[in-house]
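Engineer: prediction below, plus the sequence it came from.
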Amino acid sequence: KNPVFVVVLNGAFMFAADLLKHITIPCEVTFVKVTSYEGETSTGKVKSLIGLKYDLTDREVVIVEDIVDTGQTIEDIIGQMKQYMPEDIHIATLLYKPEAYTKDIPIEYVALEVPNDFLVGYGLDYDEQGRNLKDIYAIVKEEETIQT
């Protein structure tokens, strides 16, 4: 059976579109939408907005993510997928924050390791803004000055 690429929306749509152009073997693509962010902070609670409705029994699955930071989203998606009894689950991510990662799940395919900054652009958003930017930017907060 062909592998199934499960693209995590909304953030991974640009990366997935570019990645899948380079996959030369027959494959299938489906989508799941989850969120664990409010603003620029991970809430630690993953909400499944669009559930996985795809037969993954005995299939090779590749989860396509925009960014892996704490690993909470990946852990939740894998937990949901295991009930479908896939043969194996792999993870491909555009960006990986090793400083923020708190899980033991191996991240097999990483395009770029990045520092623990909040990033926007190329599918990544800040309160739903900036996904359309062609490049990736770090959001830098202005330092508060204390007058004495």
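Structural biologist: Arrived safely, thanks for sending. Numbering: from 1, shown residues only.

Engineer: use CA for all of it now, contacts and neighbours both
Structural biologist: OK.

Engineer: what helix or strand does the residue nearest to the spatial centre of the chain sit in?
Structural biologist: Nearest residue to the geometric centre of the chain (Cα atoms, centre = their mean): E65, 2.6 Å. Under the criterion DSSP states H and E, the helix or strand holding E65 is strand 60-68.

Engineer: what about the longest helix in the chain?
Structural biologist: Of all segments of type helix in the chain, defined using DSSP state H, the longest is helix 72-82.

Engineer: rewinding a little: for the residue nearest to the centre of the chain, give its distance to R59.
Structural biologist: For E65, the distance to R59 equals 19 Å [Cα to Cα, to the nearest Å].

Engineer: ditto for D69
Structural biologist: According to Cα to Cα, D69 and R59 sit 26 Å apart.

Engineer: what do you get for A12?
Structural biologist: Distance from A12 to R59, by Cα to Cα: 21 Å.

Engineer: more neighbours: these two, which one.
Structural biologist: Using other Cα atoms under 10 Å as the criterion, A12 and R59 rank with A12 on top: 23 against 17.

Engineer: okay, the more buried one and D18: tell me how far apart.
Structural biologist: 10 Å.

Engineer: please, which helix or strand holds E99?
Structural biologist: Here E99 is assigned to no helix or strand, by DSSP H and E.

Engineer: OK, contacts around the residue nearest to it when sequence neighbours are not counted?
Structural biologist: Among residues not flanking E99 along the chain, N116 sits closest, at 6.2 Å (Cα to Cα, 6 or more residues apart in numbering). With contact taken as Cα atoms under 8 Å, 6 or more residues apart in numbering, N116 is in contact with 69, 97-100.

Engineer: alright, now check it against this:
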Amino acid sequence: MKQIRQTMEHAELLFSMTEIDQQISQLAEQLNRDYATLNPVVLCVMNGAVITLGHLLPKLSFPLQLDYIHATRYGDKRVGGELVWQARPMTDLADRHVLLIEDIFDEGYTLKALREFCLQAGASSVGCLALVNKIHSRKQGPLPEYLGLEVPDDHYVFGFGMDVEGYWRNAPGIFAVRD
């Protein structure tokens, strides 16, 4: 526990709550234009996107259905492994426009699998919003249609829903681990 506390004490603040809120407002404006007439199913990618979604939903001005999906490559680790499914959505996705809400777009393996799942379930379209985009050249599959804040590849980030070894999802902002 001491090490986890020290992680926060030594972390670098990359984005404040104000900066995050401004970015979410900009993303919401885009979604309000693009999804206003589509009757979408919005899927929160657990656990990381729950805070992003909580800030985003009140800014959306169209009717939607909400559900969640949970598949992870990280668990409580800093390095991704095999994809593990925890929960699939209960809402029928057939003939629906699906919008996935992600915390971070890193290498894209998880998002690629989630998109494929939704399409196999009969979704008419699958779009994605990622609050954070990690900048590097190892991306798999297409980029999310809605990208927010950018962080360099050499930063392990946490806060605002993203964790470091299972902790600090509740941190008020987006921080980088300093080793």
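Structural biologist: Perfect, I can see it now. Since we're looking at a predicted model, the values are computed, not measured.

Engineer: next, the TM-score between them, please.
Structural biologist: Remark: TM-score between the superposed chains equals 0.89 [TM-score structural alignment, normalised by the length of the first structure]; 140 aligned residues with a Cα RMSD of 1.3 Å.

Engineer: equivalent range in the second structure for the longest helix of the first structure?
Structural biologist: Using TM-score structural alignment, helix 72-82 of the first structure corresponds to residues 109-119 of the second structure.

Engineer: how close does the strand holding E65 of the first structure sit to the second structure?
Structural biologist: Average distance, strand 60-68 of the first structure versus aligned residues of the second structure after superposition (mean Cα distance after the TM-score superposition for the first structure): 0.4 Å.

Engineer: which elements pack onto that strand?
Structural biologist: On a contact count with 3 or more Cα pairs under 8 Å, 6 or more residues apart in numbering; DSSP states H and E, strand 60-68 of the first structure meets strand 4-9, helix 13-20, strand 88-96.

Engineer: among the ones you listed, which is nearest E108 of the first structure?
Structural biologist: strand 88-96 (5.7 Å; Cα to Cα).

Engineer: tell me how far that closest one lies from the chain's centre.
Structural biologist: Between the centre of strand 88-96 of the first structure and the centre of its chain there are 8 Å (Cα atoms, centre = their mean, to the nearest Å).

Engineer: so how far does it sit from its counterpart in the second structure?
Structural biologist: Superposed on the second structure, strand 88-96 of the first structure shows a mean distance to its aligned partners of 0.5 Å (mean Cα distance after the TM-score superposition for the first structure).

Engineer: helices or strands up against that strand?
Structural biologist: Using 3+ Cα pairs under 8 Å, 6+ apart: strand 88-96 of the first structure touches strand 60-68, strand 109-113.

Engineer: for the second structure, which helix extends over the most residues?
Structural biologist: Longest helix of the second structure, by residue count under DSSP H: helix 17-35.

Engineer: any idea what A28 of the second structure aligns with in the first structure?
Structural biologist: A28 of the second structure maps onto nothing in the first structure, by TM-score structural alignment.

Engineer: please read the previous query as pertaining to D163 of the second structure.
Structural biologist: So, by TM-score structural alignment, D163 of the second structure is matched to D125.

Engineer: and if you look at P172 of the second structure?
Structural biologist: Looks like P172 of the second structure aligns to K134 there (TM-score structural alignment).

Engineer: was I right about G123 of the first structure contacting R131?
Structural biologist: Yes: with contact defined as Cα atoms under 8 Å, G123 of the first structure reaches R131; the gap is 4.1 Å.

Engineer: anything in contact with each of the two?
Structural biologist: With Cα under 8 Å, 6+ apart, G123 of the first structure and R131 have common neighbours G11.

Engineer: quick one: which of these two has more around it?
Structural biologist: G123 (24 against 21).
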